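Quick one: sequence and predicted model below, then my questions.
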Amino acid sequence: MSFILNIETATKNCSVSIAKNGETVLCREIAEEGYSHAEKLHVFIEEVIEQSGITVQDLTAIAVSQGPGSYTGLRIGVSAAKGLCYALNIPLIAVNTLQTLASQAGVLDGKIIPMLDARRMEVYSEVFNPDLSVDRAIKAEIIDENSFSEYTEKVYFTGDCAEKCKTVLTKENFVFLEDIKYPSAAAMSKISFDKYQKSDTVDVAYFEPYYLKDFMITAPASKK
């Protein structure tokens, strides 16, 4: 029997779940504009463990969203996951944020394209088949009217880019699943359990989130 703690902090959604043998037992999450991850994450972790009727010693692994996504959000989630893995001496599992978002579509046909907002008309995207195998790798790309035009089957978009992209991506075979806005730790459960069974884990000491684009710090303007 395995209990895996799933942590998803790559977007505005601060999300934590407990899964038993790949099935979500309990999930706590909140999506706020102010990115309350630093305040909420450890509270949610304590709550899902206690309310699931287990202790931290019952955990067999920790799974964390590896990105792409918010630099600050990813750092908070990965730091918490690493700390628990060190303390409990259990493995760390890294889960592709976009795969989690794709899995929430639950469709059986066409292609699934999860997109996370980068800036302006840029998004982080990946193309999946309904079985969640990768059709096209992750990209940071500018969306225009020709984006994804090579796909003639039904295309399902998930993520927080619907509002800015649906006026540009207007082909008849494009469907925006607007209720699937952020990745959820509840959707990580099956993915993380599959990885756990295959011993697909990462080195706790050296693992770093996948930011996709280099984090940039803008120097303050010099005073004249």
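Arrived safely.

rest of the way, CA atoms for contacts and neighbours
OK.

which residues sit in contact with Ala102?
Residues in contact with Ala102 (Cα atoms under 8 Å, 6 or more residues apart in numbering) are 112-114, 128, 132, 158.

rerun at 10 Å
96, 111-115, 126-132, 156-159, 180, 183, 187 (Cα atoms under 10 Å, 6 or more residues apart in numbering).

Strands along this protein, start to end?
Here the chain has its strands, by DSSP state E, at 3-8, 13-20, 23-31, 61-65, 92-95, 111-119, 122-128, 134-142, 155-159, 174-176.

Quick check: which of those strands is buried the most?
strand 3-8 (a mean of 30; mean count of other Cα atoms under 10 Å).

picking that back up, which one of the strands of the chain lies nearest to Phe207?
Phe207 lies closest, by Cα to Cα, to one member of the strands of the chain: strand 92-95, at 8.7 Å.

another structure for you, compare them:
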Amino acid sequence: MLLALDLSTAHGSIAVVHGDDVLYQSSFQSERSHNAQVFAPLKEALAAAGNHLTGIVIGNGPGSYTGVRIAIAAAQGIALSRNIWCAAWCSLAGLDLDTPATYQIIGDARRQSFYLASIENGRLLPDLEIVSAEIAQKKASDCGIWYTTDPKAPLNLPVQIAKPDAAKLAKIVQSLPPDELAALIAQPLIPHYLAEAFITLPKRPLSTP
């Protein structure tokens, strides 16, 4: 039985999954206050699971850094208290609609850039691209159906807006082969960074005493 959380967008999602059965599912809208809104449904989810949880899955983005960090902190706290494992999976891999096995995602990567991603059978393909607005506009206009987890369509493109679904993320992870699941559990829980952190350097050297 798995508990799953995704707080990578303004739409929070929590679920408890056992095999094909979703024993609990809740969602909430929160622009910048996941920490204030997540604990009531999380308490309900834990009550629904009882003492039968074996692991926790969090969606690690890409998306809201703060939201993903809250999900990580909550998962680690619960996992430590219950002596169970926790693991991260790409939030883009489980959307709240009947998507095809393979689909494409576009999203705002900030600093006037956009990310283009492909999902295949519940997995993020490794060639995620960070591109300019011009390239994003051309690629997303030229081929296939595109989705976004942004609150509105990037660049006013005709893309479909979707939200990560915690229950779908849990089902993907529970279906992994045992060796792959073990390797995933061994990895640290970190947000999916689209780019290196941007650090502003001081214009003048700091004075020393």
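Received the coordinates, thanks. From a predicted model like this one, the values you see are computed outputs, not experimental measurements.

Superposing both, give me the TM-score.
After superposition, the two chains reach a TM-score (TM-score structural alignment, normalised by the length of structure 2) of 0.78; 200 aligned residues with a Cα RMSD of 3.0 Å.

Throw the strands of structure 1 into JSON lines and include distance to Thr55 of structure 1, thanks.
As requested, those are exported to JSON lines (distance: least, Cα to Cα, whole Å):
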{"stretch": "strand 3-8", "distance to Thr55 of structure 1": "10"}
{"stretch": "strand 13-20", "distance to Thr55 of structure 1": "11"}
{"stretch": "strand 23-31", "distance to Thr55 of structure 1": "14"}
{"stretch": "strand 61-65", "distance to Thr55 of structure 1": "13"}
{"stretch": "strand 92-95", "distance to Thr55 of structure 1": "18"}
{"stretch": "strand 111-119", "distance to Thr55 of structure 1": "34"}
{"stretch": "strand 122-128", "distance to Thr55 of structure 1": "36"}
{"stretch": "strand 134-142", "distance to Thr55 of structure 1": "36"}
{"stretch": "strand 155-159", "distance to Thr55 of structure 1": "33"}
{"stretch": "strand 174-176", "distance to Thr55 of structure 1": "40"}
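
which residue is nearest the centroid of structure 1?
For structure 1, the residue nearest the mean C-alpha position is Thr97 (2.7 Å; Cα atoms, centre = their mean).

Trace that one over to structure 2, please.
Matched by TM-score structural alignment, Thr97 of structure 1 corresponds to Ser91 in structure 2.

Next one: its match from Val38 of structure 2, what distance?
Here the criterion is Cα to Cα, to the nearest Å. By it, Ser91 of structure 2 lies 17 Å from Val38 of structure 2.

what do we get in structure 1 for Ala40 of structure 2?
Aligned partner of Ala40 of structure 2 by TM-score structural alignment: Val43.

May I have the residues that are in contact with its match?
16, 28, 37.

The longest helix along structure 1 vs structure 2, average distance?
The residue-count maximum for a helix in structure 1 (DSSP state H) belongs to helix 71-88. Taken over the aligned residues, the distance from helix 71-88 of structure 1 to structure 2 averages 1.0 Å (mean Cα distance after the TM-score superposition for structure 1).
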